[in-house]
Structure formats: structure tokens, C-alpha cells
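*Asks:* Just need the structure, nothing else, for what follows:
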Amino acid sequence: MPQFVDRVVIHVRAGSGGNGCASVRREKYKPLGGPDGGNGGRGGSVVLVVDPQVHTLLDFHFRPHVVAPSGKHGMGGNRDGAAAADLEVKVPDGTVVLDADGRVLADLVGAGTRFEAAAGGRGGLGNAALASRTRKAPGFALRGEKGQARELTLELKTVADVGLIGFPSAGKSSLVSAISAAKPKIADYPFTTLVPNLGVVSAGEDTFTVADVPGLIPGASRGRGLGLDFLRHIERCAVLVHVVDCATAEPGRDPVSDIEALEAELAAYTPTLRGDAGLGDLAERRRAVVLNKIDVPEARELADFVRDSIAERGWPVFAVSTVTREGLQPLVFALRDMVTAYREAQPKPVLRRPVIRPIPVDDTGFTVEPDPQQPGGFVVRGARPERWIDQTDFDNDEAVGYLADRLARLGVEDELLRLGAQPGCAVTIADVTFDWEPQTPAGGDVVMSARGTDTRLERTTRVGAAERKAARRRRRERGDRP
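*Replies:* Predicted coordinates:
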């Protein structure tokens, strides 16, 4: 039996960018050909796309991890790495995307609607792109950025014009099957409907959709029974129809008390899409009441008795029978008129324009704060410093020196001095901690040195050509073989 899933938690991770290449062109008769390392390719993003052929979130239930491909690394000969293709993930119409804190990130309605769930990382620059007047042949390249990783919650909220609400076994599924071509499961036991059923209803030249959702019981707004599953799927409905069982034999049940119980649950429920499309809370939606099962004589008498008291609320009341089809045609055309009035009252959709938010001129792009876990230390936060940390190869002294130059030009060192940082104090950026040495002339002209080294750093362990030549001479004097 097919399984219906309307709420899942997924883990999305975009692809990382490819690393840049550190290469020097070597040709015959051209020993100093210059740097020719290419850039890394961009990582693929994870994009959610609405597909009308998808009706459930079942695939994510079994495969909650979604990973996009990474970009290729750069190569010598000024060859850039290939960019990875975006991973498009199909979701059903009406999917709402929430972050780990429950904030709504996107409401995906309409075929083809797209949302970038995780952005791919940018590729690292090769040494050809890093060459400058003072650093003519860089012996390093930048690493690619890591792809964005997020935990998202997907909720499916049925897209329908009319939502049928009522107690279990009130006849909602029978009503949908009688006024549309839908064939939901119908039985005489509670909670027969476990998943929403959609039906398309024709009224003259107009059509509208009707949703039959799981039955409601007192306490549904607090998660009792199938309440949350029920309430989630009527958030988009413009018209709510109370389907009341006038032939129920349960003690303490009558049409008026059933409607009051349903209204109390609607008022207690807080929609995720508050204010979506101008609908407002559930308590503000248009209402209609259907007194069902009047083919039973006692039910017809009860419907005639309570009809006027329910109509005093200002709601249209219809007495119907899905068995004999009595009263169905007036109900269908009345719902058509209510849906049409709602559609006409909606403002015309306005094309979204791109919003440009320039960065203020006094925004440094980073903050420096005292480290709460390490006395005398500081923590640097900011998109650019943290991205530069990920791009740096800390096994290469020249790359570390380039990082120091970038941080100095950004103003991190001046801010540390202003806050009273002492030499040797711990400075943490992202997940890397440094021993800060202000005497390092970061940001100044780079002194020419061997590739992969920086004379401003004392911790250089790279073996130079002169040292290797001296080592070979000593081995020959001892008679050793290389």
C-alpha cells in the first residue's frame, strides 16, 4: 500500500568548490615561464523545484541526506576546473521549507517554483590569478570553499480552495466522492481517512478543488489524534466547510456542539503560514455548514431543528445526503460563488523585482570580541575572515603570509590593537587559533623568497635548494649513495 508522508527533516549539503592549482609553466628554453595554475570549479547547489507529478515527501523519508556534487580542481596550463551542476530535487506543490529554528524560508506553490536550499562553494583561485606586482610567481593556491550544509524541515500543505472539516465518520470522504471524481476510501469506522484526498469539482464553467482531510477531535490543536495532520492541510483553503453528522448515535453529540468544538480547535491552532496570501488565521476564513445524512428520518428532523440556530452565525447552511444526492447541487454552486468571490478579492500578483541591499560604507565586515573561553584571547567573526580561513593551506608558509596580508588590509590587526591585544595572545577565526604577533609586517611589500615560503614567518620548515645541494655534497664525501 502506498505510504503518504507530509513532514520530513532533511539534511542538505551543497558541493564544495574545487581547489586552485599552484603550477609554474616549464617549457624548453623558457625556464621562467611564470605561474599557470588554473582556478577550481564552483560546487553544485541544492535546489528544490516544484513538480506537479510529485504528491508526497516519501522519497525524503527514506533518503533524508541530499548531497550535491563538488567542483573539479584547477590544473596547470591555465586550465580551470569544471563547475558542478546544481542538484535539482523535486518536491510536491504546496511544500513549505523551514529552518532548524522553525522559521519559514520558502513557500513553494506553483509548478516550476524554485528555492536554493544550500549554496555551492566557490572555487579557489590558482596561482596565476594570485600573481601581482610584488608576488610574481606565487607558490600557493587557494582552497575551494565548502558547500553550505543545512538541516531543513519540509511540510506539505495541501493546495485546495475548499477544506472539509468535521469529526471522524462525519461523511467528508463520501461528500468528496459524490461531488467530484475522487475515489477516497470510505468505511464505517473512525479515522478511515489517514491522508488528505483532493477532488476537482465542476460547477458550470468553473472548477475548484476540495480537500478531504483526516477527522478532528477535541485537543487536535495540541497534537491529539491526527489533529496536526488535519490542521496543516487546511491552512491554504479559502473556504472551510463544517460537515456535521446528523445521524450520529454517540452520546453528547449534536450538530451545534460539534461545530463549537471544531471552532475552538481552529481558534487554538497557530498556522505556520500566518497571513499567507491574505488568508489570515483559520478563524477568519469563510465558512459554510453541511448537515449530512438527511436520508435518515431522525437526521432530517434534527437538521430542520438546528438549521435556523446555525444560520444565525451568518454562515450558509445546506442539508444534504450523499446517498440520495439530495441538496448537492445547491451546495456545489454556493461553494463556487464563495471561491469566486475570494479569488476576485485577491490583489493582482505583482512581479517580484530584484532587491539590492548595498553594504554601508562603515561596515567593516567583521567583529572582534573577547574570547569567553580563553582569558586574554579574542574571537574574530565575519563572512570574509572565516571564508579566507577555509581557503588557506596552513602547510604552506607563503599561503599563511598571504592570509595575514588579507586580514591586515581588512583592518583586523588594527582592531586587535585598539582592543588591547597583547603579543602572543590567542586569536580564533572559525575553527583555527593563532598566536598573534603584531610585529609581523603583514600587509607590507612581500620580500622575494623561495616558492612556498615567507621570510616574515620564523616557523618555515621548507628545505631550500641550497640545503639540498649541501646535503648531497656531504653524502658524497661520506661515500653514501642517494
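*Asks:* From here on, just use CA atoms for contacts and neighbour counts.
*Replies:* OK.
*Asks:* Over to residue 214. Which of the three states is it?
*Replies:* Using DSSP: H, G, I helix; E, B strand; the rest coil, the structure places residue 214 in coil.
*Asks:* mind listing what it touches?
*Replies:* With contact set as C-alpha atoms under 8 Å, 6 or more residues apart in numbering, residue 214 has these partners: 168, 191-196, 226-227, 229-230.
*Asks:* What about these, which are in helices?
*Replies:* Judged by DSSP state H, the contacts of residue 214 include 227, 229-230 as members of helices.
*Asks:* Of these, which is the nearest to residue 82?
*Replies:* residue 229 (44.7 Å; C-alpha to C-alpha).
*Asks:* okay, which residue is most central for this protein?
*Replies:* residue 117 (4.1 Å; C-alpha atoms, centre = their mean).
*Asks:* just the helices in the stretch 1-150 of the chain please.
*Replies:* 58-62, 127-130 (DSSP state H, counting those that start in this stretch).
*Asks:* most packed of these?
*Replies:* Stretch with highest mean neighbour count among the helices of the stretch 1-150 of the chain: helix 127-130 (a mean of 23; mean count of other C-alpha atoms under 10 Å).
*Asks:* neighbouring contacts of that one?
*Replies:* By C-alpha under 8 Å, 6+ apart, the list of residues contacting helix 127-130 reads 20-23, 35-39, 78, 137-142.
*Asks:* quick one: which of these is most hemmed in?
*Replies:* residue 39 (34 neighbours; other C-alpha atoms under 10 Å).
*Asks:* Distance-wise, check it relative to residue 140.
*Replies:* The spacing between residue 39 and residue 140, counted by C-alpha to C-alpha, to the nearest Å, is 12 Å.
*Asks:* Off-centre distance for the helix or strand residue 344 falls within?
*Replies:* Here residue 344 sits within helix 328-345, counting by DSSP states H and E. Taking the mean of its C-alpha atoms, helix 328-345 sits 35 Å from the chain's own mean (C-alpha atoms, centre = their mean, to the nearest Å).
*Asks:* Now the element after it, going C-ward?
*Replies:* Per DSSP H and E, the helix or strand that comes after helix 328-345 is strand 367-370.
*Asks:* which other helices and strands contact that following strand?
*Replies:* Here strand 367-370 touches strand 378-381, helix 412-418, going by 3 or more C-alpha pairs under 8 Å, 6 or more residues apart in numbering; DSSP states H and E.
*Asks:* Distance to residue 185 and mean neighbour count added to the ones you listed, as a markdown table?
*Replies:* A markdown table is the format used below for the helices and strands packed on strand 367-370 (distance: least, C-alpha to C-alpha, whole Å; neighbours: other C-alpha atoms under 10 Å):
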| stretch | distance to residue 185 | mean neighbour count |
| --- | --- | --- |
| strand 378-381 | 57 | 19 |
| helix 412-418 | 66 | 16 |
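*Asks:* and for comparison, fold this next one:
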Amino acid sequence: MFVDKVSVELRAGDGGNGAVSFRHEKFIDRGGPDGGNGGRGGDIIVVASNRQNTLAKFRFQKEIVAPSGKAGAKRQKAGRSGQANEVFLPVGTMITDLKGNTLADLVQEDQKVLIAKGGRGGFGNAHFKSSVRQTPRFAEKGDPGQQIKAVFELKMIADVGLVGLPNAGKSTLITSVSNARPEIANYPFTTLIPNLGVVDIHDSSLLFADIPGLIRGASLGKGLGDEFLRHIERTKVLVHLIDANSEQIETDYKVIREELSAYKIDLSQKPFVVALNKIDSLSDEQIEKQLKILKKAVGKNAKVIKISALSRLNIKPLLEEIYKNVEQYTSQQEEVAIDEEALVRITLDESEKSWEIKQTGKNYQVTGEKIEGFARRTDFENYEAVARLKNIMRKMGIMHELGRKNAELGSKIYFGDKSSGYIEY
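*Replies:* Predicted structure coming up:
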């Protein structure tokens, strides 16, 4: 089954907790703390693979999980880190969060992207030994792994996209010019999944995609809808295939242009070539009549070529025109890429953002990535661990700011989303 869009939940592994332990061996007096650090949680890494061509395996697998790190142990033994979970996806898969923000765009074979990061392991009490704290009786908890609700969307990466109304002959054309062998029949929506074919021309290989037929109103969900148009978002050039036997040839062309324009990304701006197909079924006089009507509708926007995909008539001139457009598009994109490289973009690193304090009644909420991380790793049941957190807050200036806000003795101080715990002022 061809599946090109799925929703999944990604859960990277949690970090292991640090250990609280003291060395107890014969003849060794005051052995000191020897609790090891927790292991790191496993990451989730997505890998682009040409061996995958659908997202069908995620139709029922709604969760992708990486193992958590193990807890530290005595004798300063670190916990084992969770193994990374590599998820293989088809080349052309775009991953977004539920707000539509792009997390990864897999555009080439073996491309790897760390999509969900495993949690950091907590430090054991051996880590906190110092000249002033010789017997620390606390350790850190491990950080939770990242959890992301994501959408995998497959957008095929083809050089040329074939679009046209049902039965315009797209499947016949892709069979005629390439190694593709799609199902061909004389009824609407014969093609229910995009077909791909490779065309060799001038020492180059162009990948063609045959997109399921459009109808008027596809952008409103009629017929197969316009969902399959996502597969030509990345194409360089489009071929508009028009059936020469149609009695409303100008309308057919306009429907294609309107539906491409109505798509969420205006696909009508892409370079295109128009092919008047099935001319072998018409007389010379009829061909010239239809060609004249179509050229008038197209104007100077694109070249119109009359062909017969079935008998391979004028296929070579069509491929030459397509190749010329692909080359022009590629050179233009390279110029844009060079211009963009010259730009220097300065952005604020959100991870370095400081803290903020919000007052709610007598209580306070402290937010900020760094302090929230310390709070998550703190065992709030352990007096020494809480004392360490307060010391960190003092060094960061948080305690001073709470004093300026007239925090009262016993006021509760929460962190982030309040799930980690609280301390009293």
C-alpha cells in the first residue's frame, strides 16, 4: 500500500539517574563518595534511504521509541547509554511538528538527522566531591528525552512532473520515454499512486513523476483531491499533457493552471512545457485546429509541442525542450545558492536565553532552559540536592531577584511547567 503522510510520536530515551554510594572496603578508612553517573538516553535518528519508497510501515506504528540510559552504580561505574534508534525513511521525506515547523528534510541517500535527543545522564555523588563538600549525599536525576509529535510527509524528488486531466495519456508517456511500467486503462484515475521513470538524455538522467489526474475542483477535495500535488512541489519543470481529442481543449488547459495555482504552494510559477497528446487519432486539419486553439491559450508562457505518446511521434523534440528547461532552472538555482552563501545571518541562540521570574500570589515560577535543566535533575526529597540547587540559583542571581520582588519566607518557587518540583524561599 502506498502511504505518503503519517503522524507519529517520537520519544527519545531518558537519561539514567546518578548513584549515591560510598566506598566501603577493608583497610580503607573514609573511602569517600563513589557513585557513578547515569547513562545517556538513546537518540532518534532519521536516515534517508532509496530502498524505502513509502511510509506504509508507520500506518499502524504510531510511536518510535529509543531506549533509556541505565542508572549509575557504586565504584564510580557509569550506567550504560541507550542505543540510538535509526529510522529509515524514503528520500524526499519531510518531517514537521504539529505547528508545521520543519524538523528535517531528507533529500539525499544516507542523509542522517538527529530528530529527538536523548536525555543527559545525571551525575553521581562522586562528581560533587570537593574540598568543601567531601561527602555529598546526593546525586542528579537523568534528564528526560525529547518527546515530539511529528508528521512524516513524503514528497518525491523528481526533475519533471507530468500533470493533466484523467486519460490525457500521462502513464503512456512515462512508459514511452522511460523504464516505468504503470497500469494503463481507459477510465478515470487509472493512476492511484505517483509513478516514477528515469529518462537518459545528453549524458544526464532525468527522473519523471506521473502524478494522478487532476479535475476541476481538486483543490477543494473533489476526485482524488490535490494531495498528490505534494509530489511535484520539488520538481524543476512541469509537463502539461492535453488530450487532442478533447472538445474543450482551452478549458482543459485552464483547469490545470487554476488547480496548480490554487494549491497551498503556487505551483503555476514553475517552468513548464505543454504537450498536445494523441495526435495520431486526428487528421492533419484537426491537429492544426486544436494546436492553434491551445497555442492561443498558452500564449508566450511556454512552448507547445504536438506528440503521440503511444506511437512515440515527436517524443525527441519534447524531451529536448524539457531538458533545456531543466538546465535553465538548475543554473538559476545555483546562482541563487551562491548569492545566499554571501549573506551573514545573525540570530539569537535560544539555548543561551536567561531566566525569568513570574509571580502568582505568594508563589513564584522561574523559567529558563538552564535553570529548568538543573531543577529537572534535582531530587527534591534530598536536602543536600535542594541546597545545591539553591546555591546555583544564588550564583545565577535568581535568589537576589526574588528578594527584590519581596518574596516571603516559605513562598514556593516552581520551575518551568511545575512538573519537576518546588523549593521554599
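*Asks:* before we move on, back to that, between the contacts of residue 214 of structure 1, which sits nearest residue 312 of structure 1?
*Replies:* residue 168 (25.5 Å).
*Asks:* so what's that closest one closest to, chain neighbours aside?
*Replies:* residue 215 (4.4 Å; C-alpha to C-alpha, 6 or more residues apart in numbering).
*Asks:* what residue of structure 2 matches up with the one you found?
*Replies:* Aligned against structure 2 by TM-score structural alignment, residue 215 of structure 1 finds its counterpart in residue 213.
*Asks:* ok, back up a step: tell me the mean distance between the helix holding residue 344 of structure 1 and structure 2 once they are aligned.
*Replies:* Here helix 328-345 of structure 1, set against structure 2 after superposition, deviates by a mean of 1.7 Å using mean C-alpha distance after the TM-score superposition for structure 1.
*Asks:* circling back to that earlier point, export the helices of the stretch 1-150 of structure 1 as JSON lines, with columns for distance to residue 365 of structure 1.
*Replies:* Below are these laid out as JSON lines (distance: least, C-alpha to C-alpha, whole Å):
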{"stretch": "helix 58-62", "distance to residue 365 of structure 1": "37"}
{"stretch": "helix 127-130", "distance to residue 365 of structure 1": "22"}
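*Asks:* of all these, which lies closest to residue 257 of structure 1?
*Replies:* helix 58-62 (37.1 Å).
*Asks:* Give me the residues contacting that closest one.
*Replies:* 3-6, 8-10.
*Asks:* repeat that for 10 Å
*Replies:* 2-11, 64, 66, 89-91, 154 (C-alpha atoms under 10 Å, 6 or more residues apart in numbering).
*Asks:* Quick check, residue 357 of structure 2 in contact with residue 405.
*Replies:* Yes - the criterion here is C-alpha atoms under 10 Å, and residue 357 of structure 2 meets it with residue 405 at 9.4 Å.
*Asks:* Quickly list what's touching both of those two.
*Replies:* What both residue 357 of structure 2 and residue 405 touch, as defined by C-alpha under 10 Å, 6+ apart, is the set residue 364.
*Asks:* out of the two, which sits in the more crowded spot?
*Replies:* Neighbour count, other C-alpha under 10 Å: between residue 357 of structure 2 and residue 405, residue 357 has more, with 17 against 13.
*Asks:* which non-adjacent residue is nearest that one?
*Replies:* Using C-alpha to C-alpha, 6+ apart, the closest residue to residue 357 of structure 2 is residue 366 (4.6 Å).
*Asks:* The one you found maps to what in structure 1?
*Replies:* Counting by TM-score structural alignment, residue 366 of structure 2 lines up with residue 380 in structure 1.
*Asks:* just residue 242 of structure 2 next, same as before
*Replies:* Checking with TM-score structural alignment, residue 242 of structure 2 has residue 244 as its match.
*Asks:* Can you state the mean residue-to-residue distance of the host helix or strand of that match versus structure 2?
*Replies:* Residue 244 of structure 1 is part of strand 239-245 when elements are defined by DSSP H and E. Mean deviation of strand 239-245 of structure 1 relative to structure 2 after superposition (mean C-alpha distance after the TM-score superposition for structure 1): 0.9 Å.
*Asks:* Please compute how far that strand lies from its chain's middle.
*Replies:* 34 Å.
*Asks:* Could you list every helix and strand in contact with that strand?
*Replies:* When contacts are defined as 3 or more C-alpha pairs under 10 Å, 6 or more residues apart in numbering; DSSP states H and E, strand 239-245 of structure 1 sits against strand 162-165, helix 172-179, strand 206-212, helix 255-268, strand 286-292, helix 297-311, strand 317-319, helix 328-345.
*Asks:* Run through who's touching the fourth one.
*Replies:* By C-alpha under 10 Å, 6+ apart, the surrounding residues in contact with helix 255-268 of structure 1 are 165-167, 216-222, 227, 231, 242-248, 252, 281-284, 289-292, 302-303, 306-307, 309-310.
*Asks:* that older thread, let me know which of the helices and strands packed on strand 239-245 of structure 1 is the nearest to residue 408 of structure 1.
*Replies:* helix 255-268 (55.6 Å).
*Asks:* In the closest one, which residues are buried?
*Replies:* By neighbour count with 16 or more other C-alpha atoms under 10 Å, helix 255-268 of structure 1 contains the buried residues 255, 258-259, 261-262, 265-266.
*Asks:* List the contacts of the counterpart of residue 25 of structure 2 in structure 1.
*Replies:* Alignment note (TM-score structural alignment): residue 25 of structure 2 maps to residue 27 of structure 1. Going by C-alpha under 10 Å, 6+ apart, residue 27 of structure 1 touches residue 33.
*Asks:* that older thread, need the helices and strands packed on strand 239-245 of structure 1 in CSV (columns: distance to residue 393 of structure 1).
*Replies:* Below are these laid out as CSV (distance: least, C-alpha to C-alpha, whole Å):
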stretch, distance to residue 393 of structure 1
strand 162-165, 58
helix 172-179, 63
strand 206-212, 57
helix 255-268, 55
strand 286-292, 62
helix 297-311, 74
strand 317-319, 73
helix 328-345, 58
